[in-house]
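> sharing a model that was predicted from the sequence below.
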Amino acid sequence: MEASVALDALSALSQETRLAVFRLLVRREPDGVAAGDLAKAVGVPANTMSVHLGVLSRAGLVTSERHSRSIVYRADLARFRALMLFMLMDCCDGRSDICAPLIADLTPCCPSKETVDV
């Protein structure tokens, strides 16, 4: 990922409503959320939500798909993953003892299939 692309994504997430919307969309994967439901969930008018979704979309963090009369938005987890890898790729200059706590903190949120199936 290029630095300019990462900066666009980080800039899009640096606003409270957009961050709340993105986090909600991540929690609602893979189903997504209709634009009107997003507006209600975060308590903003529909036209304001459209502006926020436009910013997130231009940053590549959300995708949209028309379902009949509504537009359903989803978090682009591949782009989010790329952003996180960009941020962490050179973590701690290769010192795993420093990065280990970060990895340990992330592991419980996403148990592997082997852990779940046991």
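Alright, I've got the coordinates. What you are looking at is a predicted structure, and each value in this text was computed from that prediction instead of being measured.

> make it CA atoms for all contacts and neighbour counts henceforth
Will do.

> how deep is the closest residue to residue 98 other than its chain neighbours tucked in, by neighbour count?
Counting by CA to CA, 6 or more residues apart in numbering, the nearest residue to residue 98 once its immediate chain neighbours are dropped is residue 92, at 6.2 Å. The number of residues packed around residue 92, counting by other CA atoms under 10 Å, is 11.

> repeat for residue 36
Residue 36 - counted by other CA under 10 Å - has 17 other residues nearby.

> host element of it?
Secondary structure assigned from DSSP states H and E places residue 36 in helix 35-42.

> buried residues, that helix. List them.
When neighbours are counted by 16 or more other CA atoms under 10 Å, the buried residues of helix 35-42 are found to be 35, 36, 38, 39.

> ok, the second one - contacts?
So that's residue 36. Listed by CA atoms under 8 Å, 6 or more residues apart in numbering, the contact partners of residue 36 are 46, 70.

> how close does it get to residue 18?
Here the distance between residue 36 and residue 18 works out to 15 Å (CA to CA, to the nearest Å).

> putting a second one here so we can go through both:
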Amino acid sequence: MDEKQTIVALAALAQSTRLQTFKLLVNREPDGVPAGELARLVGVPQNTMSAHLSTLAQAGLVMGERQSRSILYRADLNGFRAVALYLLKDCCGGNASLCAPLIAELTPCCPPKERPQVAN
């Protein structure tokens, strides 16, 4: 991750519908959400949601997987992790004790769910 990629990701999240969509997808991990359902849940037309998902995908924050006639979207947690690590790389000038409260808040409260295996 570099500065330019980080700016693209943060710019993608700096819009209400995209931020709401990303948060919803994180909440629905690892199952994902079909594009049409995302539009319904967020309350925007499907073509508008498609444009927002494209912006989030180009920023490396979501990924889509075709399943039959629809596309299932998931949060790209590795992409988001890269953004967060870029921002925190030299946290507090290397003084770990200053960053400890921030890192503690970033620690998940529960273990991640396994992503369902897709048969090929």
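Now that the structure is in, tell me what you want to look at. All figures in this text were calculated on a predicted structure; none of them were measured in a lab.

> quick one, helices of structure 1?
Using DSSP state H, the helices of structure 1 run over residues 3-13, 16-27, 35-42, 46-58, 77-88, 96-106, 113-117.

> just put those in a markdown table and tack on distance to residue 65 of structure 1.
Formatted as a markdown table, the entries for the helices of structure 1 read as follows, by distance: least, CA to CA, whole Å:
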| stretch | distance to residue 65 of structure 1 |
| --- | --- |
| helix 3-13 | 20 |
| helix 16-27 | 14 |
| helix 35-42 | 10 |
| helix 46-58 | 12 |
| helix 77-88 | 15 |
| helix 96-106 | 30 |
| helix 113-117 | 29 |
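
> hang on, the earlier thing: relative to residue 111 of structure 1, which of the buried residues of helix 35-42 of structure 1 is nearest.
residue 38 (27.7 Å; CA to CA).

> test my guess that the closest one contacts residue 22.
No - between residue 38 of structure 1 and residue 22 no contact is recorded; they are 9.9 Å apart, counting by CA atoms under 8 Å.

> give the buried residues for stretch 12-30 of structure 1.
For stretch 12-30 of structure 1, the buried set under the neighbour-count rule, 16+ other CA under 10 Å, comprises 12, 13, 17, 18, 19, 21, 22, 24, 25, 26.

> let me see the contact set for the aligned residue in structure 2 for the first one.
Structural alignment places residue 12 of structure 1 opposite residue 12 in structure 2 (criterion: TM-score structural alignment). Contact partners of residue 12 of structure 2, counting by CA under 8 Å, 6+ apart, are 18, 19, 55, 56, 59.

> could you redo the last one with a cut-off of 7 Å?
For residue 12 of structure 2, the set of contacting residues under the criterion of CA atoms under 7 Å, 6 or more residues apart in numbering consists of 18, 55, 56, 59.

> same question, residue 74 of structure 1
Under the criterion of CA under 7 Å, 6+ apart, the contact list for residue 74 of structure 1 reads 25, 29, 32, 33, 62, 63, 64.

> so how many other residues sit close to the closest residue to it other than its chain neighbours?
On the basis of CA to CA, 6+ apart, the spatially nearest residue to residue 74 of structure 1 that is not a chain neighbour turns out to be residue 32, at 4.5 Å. Residues lying near residue 32 of structure 1 (other CA under 10 Å) number 21.

> what's the answer for residue 61 of structure 2, then?
26.

> one more: residue 60 of structure 2?
22.

> now do it against residue 53 of structure 2, distance only.
Here the criterion is CA to CA. By it, residue 60 of structure 2 lies 10 Å from residue 53 of structure 2.
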